[in-house]
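[1] Dropping a prediction and its sequence here:
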Amino acid sequence: MPDTGAPLKLSPSVHAPIAHDSAEKHVSGEARYIDDLPEPAGLLHLHVGQSARAHARIRRLDLSAVRAAPGVVCVLAAADVPGRNDISPIMGDDPMFPEGEVRFVGQPLFAVAAETLPKARAAAALAVVEYDDLPALLTIAAAREAGAVIEDSQTMRLGDAQAAIAAAPHSLAGQLAIGGQDHFYLEGQVALVIPGEDGDLHVWSSTQNPTETQHIIARTLGLRDNAVVVEVRRMGGGFGGKETQSIHYAAIAALAATKTGRPAKIRLDRDDDMAMTGKRHAFESRWQVGFDDDGKLRGAAFELASRCGHSADLSIAINDRAMFHADNAYCLQAAEIVSHRLRTNTVSDTAFRGFGGPQGMMGIERAMDAIALRLGKDPLDVRKANLYGVSGDRTPYGQTVTDAVAFELMDELERTCDYRGRRAVVAAWNAEHPWLKRGLALTPVKFGISFTANHLNQAGALVHVYTDGSIHLNHGGTEMGQGLNIKVAQVVADAFHVPLDSVKISATRTDKVPNTSATAASSGSDLNGMAAANAVRAIKDRLIAFASREFDTPAILIDFTPAGVRIGDQLMGFTELVRRAYFARVSLSATGYYRTPEIHYDRATHQGRPFYYFAYGAAASEVVIDTLTGENRVTRVDILHDAGRSLNPAVDAGQIEGGFIQGMGWLTTEELVFDDAGRLATHAPSTYKIPTAGDRPDAFNLAIWQRGENREATIHRSKAVGEPPLMLAISVFSALTDAVASVGGHRVMPDLDAPATPERILAAVEDVRRRAGDHV
């Protein structure tokens, strides 16, 4: 088990390594997901007919044979949408079904509702679709040349970067292609909708965003928001893929239920899910740096370009966050960060763990490796010399970094993992082995925590206390396996000082807590934990006021403890106090609300304080490559991560390890391949390779930083843990780069793109051999 450190506070719940509330049900298969719910009588099954063209006018769409097929109850297309034919979250540019033009392969053309799924699928195959093909932009290069964008390029500046680079003793430039990534959640997109009285709808959706699902369903059906209830008990993974793109399928099911008056379910199989839903954005990163003899940066410039897909989705915010994180943990004395957001005829890419941050960090980390190679220094020394807290504290977007701990983390990890000794061992190995080469890298992560859209930094919660002392908890966050519900339950149990099993975790519902933000941006525990704590505080204040009156005791002498409620000199059980308060007509229910303080951002100038605080971590990864085949393996990983005062070290350790492995997959094996017609060729586990248990490093040493504590007033001084660990895997990419560079005696910088597949590593090895030979 990972070393999570000793508990930081003696408490019945908070800071304790408590198992996920559904852990046993996950393992046993008893955890119920939407497709496990009992199917109501009259249920219709939906299948979606997809576009076969990347960009075309629809000359003819004949669905008569589909409607006449056995078992078909209704067929839905654009003309059947009673409200706005738009499922986009922001920009109004993404129809539920296209009207005359298709814009990517896999775009939903129509949906079939039938008595069984096989009948719906068979019927959909009978559609007659004729196209007039239009020019299709499938790559970043093609979209750039055509000037196809979802918005104008954005620029963030600190000082005069070009002048600083020109005046520096040394300068370097390079570029890096960074591939996308499929979410590959265990549970695909699925929704079940049951119509009620007066046109009401009850929607079960595997979504990270119940409120947005509610709003968009109402919009497309011409309803008011209060006619739609969205419920989420759990998801089988989300990773951002269910922040906006789950809504499309819930809306289709809601449309079918409305049209027929019957329950309707849609469940995408893996191939369709991968073809029809967005990915992590593919990026190209061009970088220039100027630096001195010690490797300290004088100036840095980055030009980022991303493939956004056919519609905006969340690409504007994702590309903004890539700009925010182009510095990673390093103080750029002067900086210019330019971002191009390109529109392509591919599926609209969307949120993915890190939300653009990982792609933004890749350029500066490549630059650090290049600087070290140019100067003949250890890359770790170059990195440490440029960290916030060492080199400065001002970010390119104007925020002052007041909580910099990256140097302390890296320094501690350097010692505990014996980085220096292992560097010497790796060098000796490489000198003796001509075909197998090892690499080692230690990299930091600094990740800003808050939604960059300021209005999303709010949350609500609902807490009921019953007269038997049991507690019902509901909040606006959604559980996707990350342990949000158990953490918030721990907060509530701790606040009342009652056993954790007194708190009942209930499904997220839009009719219990309204107007919620998506569970995203690593903010689930920060926002919902604080909202729940505020709800508890309201109830406790009422109970204290009642006890003060009832027992003629000053409120200051009333305290909730694990042994019971101390009222002056007497100790009363929590349940007894609650029962007495009920008979005295004291309300035992409260809503709680929280909004993140002290954050502001002017997007027109790209200046402000967009983040409440930063999460930090460091990872050392060791790899080995086969220079004859390009095959590679991560052999050892050491991680030290700052979770503040962790709410639940066991859950956080799982998030750190899982995030790292997912990031490792993004940078090594998970290659998305589109053919020349815009079809996704890697649309199943047979062709798209996520890491397996066998890819886990043999030595995986993980520790949560015991000195961690959030300087801001977050819930129990904890820090977010959802997204930051993914970027620890950049250490794997740097270690692979180090191993490839060793082929040429570290005389030339490898030209290695991500993901570093065996083919790319082999090509980079051959290129390094050639260029190193030219340098001899």
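    Perfect, I can see it now. Numbers count the residues shown, from 1 in each chain.
[2] Could you use CA atoms for every contact and neighbour count after this?
    Fine.
[3] For the stretch 51-200 of the chain, which segments are assigned as helices?
    Assigned by DSSP state H, counting those that start in this stretch, the helices in the stretch 51-200 of the chain fall at 64-68, 117-124, 140-146, 161-167.
[4] Would you mind finding the most buried of the ones you listed?
    For the helices of the stretch 51-200 of the chain, the stretch with the most neighbours on average is helix 117-124, a mean of 21; neighbours defined as mean count of other Cα atoms under 10 Å.
[5] from the middle of its chain, how far away would that helix be?
    Relative to its chain's centre, helix 117-124 lies at 34 Å (Cα atoms, centre = their mean, to the nearest Å).
[6] Now do that helix: everything it contacts.
    Outside helix 117-124, the residues that touch it by Cα atoms under 8 Å, 6 or more residues apart in numbering are 45-49, 65-67, 69-72, 111-114.
[7] that older thread, now the helices of the stretch 51-200 of the chain as a markdown table including distance to residue 434?
    As requested, the helices of the stretch 51-200 of the chain are arranged in a markdown table below (distance: least, Cα to Cα, whole Å):
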| stretch | distance to residue 434 |
| --- | --- |
| helix 64-68 | 63 |
| helix 117-124 | 55 |
| helix 140-146 | 38 |
| helix 161-167 | 38 |
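[8] Please name whichever of those helices is nearest to residue 498.
    Set against residue 498 and scored by Cα to Cα, those come closest in helix 117-124, at 47.5 Å.
[9] Can you spell out which helices and strands pack onto the helix or strand hosting residue 653?
    Element membership of residue 653 [criterion: DSSP states H and E] is helix 649-668. Under the contact definition 3 or more Cα pairs under 8 Å, 6 or more residues apart in numbering; DSSP states H and E, helix 649-668 sits against strand 699-704, helix 730-742.
[10] structure B:
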Amino acid sequence: MTKHVPDLKAQKISGGVASDQRHDSAHKHVSGTAVYIDDMPEPAGTLHGCLGLSTATHATITKMDLVAVRAAPGVVDVLTAKDVPGENDISPTGRHDEPVLADGKVEFYGQPIFCVIAETREQARRAVRLAKVEYEQLPFVTDIGALDPRKDKLVTPPLTLKRGDAAAAIKAAPRRLKGKMRLGGQEHFYLEGHIAMAVPGEDHDVTIYSSTQHPSEVQHMVSHALGIPSNAVTVEIRRMGGGFGGKETQGNQFAALAAIAAKRHHRAVKIRPDRDDDMIATGKRHDFLIDYEVGFDDDGNILGVDFMFAARCGFSSDLSGPVTDRALFHCDNTYFWPAVHAQSAPLYTNTVSNTAFRGFGGPQGMVGAERVIDEVAFALGKDPLEIRKKNFYGASGDKEGDRNITPYHQTVEDNVIQRIIAELEASSNYARRRREISAFNNNSRFIKRGLALTPVKFGISFTATHYNQAGALVHVYTDGSVHLNHGGTEMGQGLYLKVAQVVAEEFQIDLDQVKITATTTGKVPNTSATAASSGSDLNGMAAQNAARQIKDRLTNFASEKYQVPRDQVLFLPNRVRIGNQEIPFGDLVKQAYMARIQLSAAGFYKTPKIHWNRDKGEGRPFYYFAYGASCSEVSVDTLTGEYVVERTDILHETGRSLNRAIDLGQVEGGFIQGMGWLTTEELWWDDKGRLRTHAPSTYKIPLASDRPKIFNVTLADWSEANEPTVHRSKAVGEPPFPLGMSVLHALSDAVASVADHRICPRLDAPATPERVLMAIERLKREAARPA
């Protein structure tokens, strides 16, 4: 009798790697049952805090009368800088330039100077308004356009990248030009604002529930502010209602104040600012002034470039150093600059300190590169796409690999941009639509259309090398179910689900057998921020490492118990084949437990190969690059500057995607958010230094109606990571964000049509309808001038 051998290829686990699984909390999001911090039951006697914000932009505090505040109904305490028991500092970089509460001097309008603790949130908010604060005004600056990036105060040392002699190359070039571009900042506008709840324990202990992307940093900042060791502080976060970088460092202040009050009064304390206070008092994406000079030949080959990236950083360093560094790292985008000089200027201003935002400076660098391409194209009367393709890494008949060196001297080893552009150019019918748009514009007096196809190359890794590490904790229980914990945080991007899929795949068990648990510093210590698009790369590998340790022990146990070679122990869907017999996974686990085999493991991963010498401006800061491209078409009303996005086509690579459904959502969302940054989202400070766009009524994010009328998004299914990442997947959090550049350049193309594409529009961002209209009128005037 022949024994039936099951078809292993036909059998799969439910929910492993490369299967399209819905977000693990999707049903909870739409039904309102997902528990965020403000949904958690409050411990009995919970107090509530509200920040008192400065009403001066730069001043010495001469008097702070808080008598009426303290006497207000329900007020339990009012904290000032002198009430911080430890160090009055929450600087994430250790520069000691960002106080928990301002002490004697304020450096931006809206800086927290005291904190009211009351029985209810409403009582705390009402009491804050009773403060009487007097100031001695000091000179202030909010606009970096008024500063000299080479002479004025910086918040952190600048970076210089150089390769070759850019000045000489530009001087010797047949053609050269220079220009300036203003690039706006961006509010994170997460659905869930900042919030922290501190619950005191015995001795020094305190537990913090914080909406943070960096639990370990909150842990350290709270311990410093309280003057206690880190082991007394536990930080936990199950999910955030969005982060986008805004919760990497900005949650520190709320957590520290809640913890200080909780320990002073031995009661739980919650701080949840309203949207206006949140937007006024917390950092945003850096806005830039980009100066550029370029030398090129008559064919459009760029021979040398020189960039100065001046950034509005605010009053303290925060993460401005690494953000402006990354802007320089991406000033090449997908292009080989034969000779390049690029410098950053992280400028001090009397504004809130800007911070991490999806892309972390990279998109700003890319926009600078794309402006240079546009300038060259207009100077030569050519299609910008032709100039792009001519200057790609590896283009122009590169046979020796000498056109693959970045400005920071890393070799680009995984370049696929030519294939991505070629496929997108074909699938979007770029050439045909270019002709059709030209004909349309010639016959349309007021409505003009524009088209642009822009590429993306995004470096993956933290540029601070030590952050490229992760830990995970995996327990297998005797019924075969698995408990998973790691250092990554969930902010809606599907990280928890992807890592759970990796563990399910490793054990070959169904996804519903893997329990996803909240991130806590009490289980996995010394975690890195969930940022830099590294969440799945780092935590997926750490969890895989932990699972493999346990799997290896189970293999050894089965081999010894059943007297078969190790290679005859095979993990199949929800069962294990041992020699010529099969047993359920849970049965093997129970047998291993009875034999005293350890069923728990701490996993660890550190990214290999990367290194960076900032002083020399050389190294390999990125493990690999992620590539994509987008093609957008717009229609612009030249009488009003209003516009619509008619169509967008995207081709983006994610390697061997862990979950295509999640990755498609990331690409779509990243594009829309990037489009919003470059078109509608405008931050505006008045002449008194006050941020006036601090609410949904004055700050315009993209609406559902702003999405492209036709929106085609495709993942490059042929791509895979050239490095051994987790299942050869690639990061997908930040790389899609700069795909929104295609909308800015399509608008530029439409504007340029009013002057027959003879003048570079030099359209600044955000390209609001007002700014588009002003650019149209300027081009009309310039075109009308005698030659």
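    Okay, I see it. Quick caveat: nothing in here was measured; it's all calculated off a predicted structure.
[11] Mind checking the TM-score on these two?
    The TM-score (TM-score structural alignment, normalised by the length of structure 1) is 0.98; 769 aligned residues with a Cα RMSD of 1.2 Å.
[12] sorry, back to before: the helix holding residue 653 of structure 1 maps to which residues in structure 2?
    Aligned using TM-score structural alignment, helix 649-668 of structure 1 spans residues 660-679 in structure 2.
[13] average distance between the matching stretch and structure 1?
    In the superposition with structure 1, the average deviation recorded for stretch 660-679 of structure 2 is 0.4 Å (mean Cα distance after the TM-score superposition for structure 1).
[14] Mind listing what's buried along that stretch?
    Buried residues in stretch 660-679 of structure 2, defined by neighbour count with 16 or more other Cα atoms under 10 Å: 660-679.
[15] cool, and stretch 62-80 of structure 1?
    Buried residues in stretch 62-80 of structure 1 (16+ other Cα under 10 Å): 63, 66-67, 69, 71-78.
[16] do the same with stretch 191-206 of structure 2
    Under the neighbour-count criterion of 16+ other Cα under 10 Å, stretch 191-206 of structure 2 has 192-201, 204-206 buried.
[17] among these, which are in strands?
    196-200, 206 (DSSP state E).
[18] of these, closest to residue 600 of structure 2?
    residue 206 (26.9 Å).
[19] So which residue is smack in the middle of structure 2?
    When Cα atoms, centre = their mean is applied to structure 2, the residue found nearest the centroid is residue 358 (2.3 Å).
[20] So for that one, what's the nearest residue that isn't a sequence neighbour?
    residue 244 (5.1 Å; Cα to Cα, 6 or more residues apart in numbering).
[21] for residue 279 of structure 2, same thing?
    Closest residue in space to residue 279 of structure 2, ignoring its immediate chain neighbours: residue 694 at 5.3 Å, by Cα to Cα, 6+ apart.
[22] what does the one you found align to in structure 1?
    Under the alignment (TM-score structural alignment), residue 694 of structure 2 pairs with residue 683 of structure 1.
[23] and its match, what is it in contact with?
    Contacts of residue 683 of structure 1 (Cα under 8 Å, 6+ apart): 270-272, 274-275.
[24] Show the buried residues in those residues.
    Using 16+ other Cα under 10 Å as the burial test, these include 270, 272, 274-275 as buried.
[25] hey, where'd the strands end up in the stretch 251-400 of structure 2?
    For the stretch 251-400 of structure 2, applying DSSP state E, counting those that start in this stretch gives strands covering 269-271, 288-296, 302-314, 340-348.
[26] Distance from the chain centre to the shortest one, please.
    How far strand 269-271 of structure 2 lies from its chain's middle: 27 Å, per Cα atoms, centre = their mean.
[27] mean deviation of that strand from structure 1?
    For strand 269-271 of structure 2, the mean deviation from structure 1 after alignment is 0.3 Å (mean Cα distance after the TM-score superposition for structure 1).
[28] quick revisit: among the contacts of residue 683 of structure 1, which one sits closest to residue 424 of structure 1?
    Nearest member of the contacts of residue 683 of structure 1 to residue 424 of structure 1, counting by Cα to Cα, is residue 274, at 44.0 Å.
[29] Isn't the closest one up against residue 681?
    No - the criterion here is Cα atoms under 8 Å, and residue 274 of structure 1 misses it with residue 681 at 10.0 Å.
[30] returning to what we had before: and the match of residue 694 of structure 2, that's in a helix?
    No - per DSSP: H, G, I helix; E, B strand; the rest coil, residue 683 of structure 1 lies outside any helix segment and is coil.
[31] circling back: can I get the helices and strands packed on helix 649-668 of structure 1 in TSV with distance to residue 323 of structure 1?
    As requested, those are arranged in TSV below (distance: least, Cα to Cα, whole Å):
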stretch	distance to residue 323 of structure 1
strand 699-704	28
helix 730-742	17
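[32] mind listing what the corresponding residue of structure 2 for residue 356 of structure 1 touches?
    Applying TM-score structural alignment, one finds that residue 356 of structure 1 aligns to residue 361 in structure 2. For residue 361 of structure 2, the residues meeting the contact criterion (Cα under 8 Å, 6+ apart) are 286, 323-327.
[33] Which of these fall within helices?
    Counting by DSSP state H, the contacts of residue 361 of structure 2 place 323-327 in helices.
[34] and which of the residues you listed is nearest to residue 558 of structure 2?
    Distances from residue 558 of structure 2 to those, taken by Cα to Cα, are shortest for residue 326, at 49.5 Å.
[35] mind listing what that closest one touches?
    Applying Cα under 8 Å, 6+ apart to residue 326 of structure 2 gives the contacts 360-362, 365, 463.
[36] again, but for residue 316 of structure 1
    Shown in contact with residue 316 of structure 1 (Cα under 8 Å, 6+ apart): 150-151, 341.
[37] thought residue 378 of structure 2 was touching residue 755?
    No - using Cα under 8 Å, residue 378 of structure 2 is not in contact with residue 755, being 11.3 Å away.
[38] my read is residue 618 of structure 1 is in a strand, agree?
    Yes - assessed with three-state DSSP, residue 618 of structure 1 lies in a strand.
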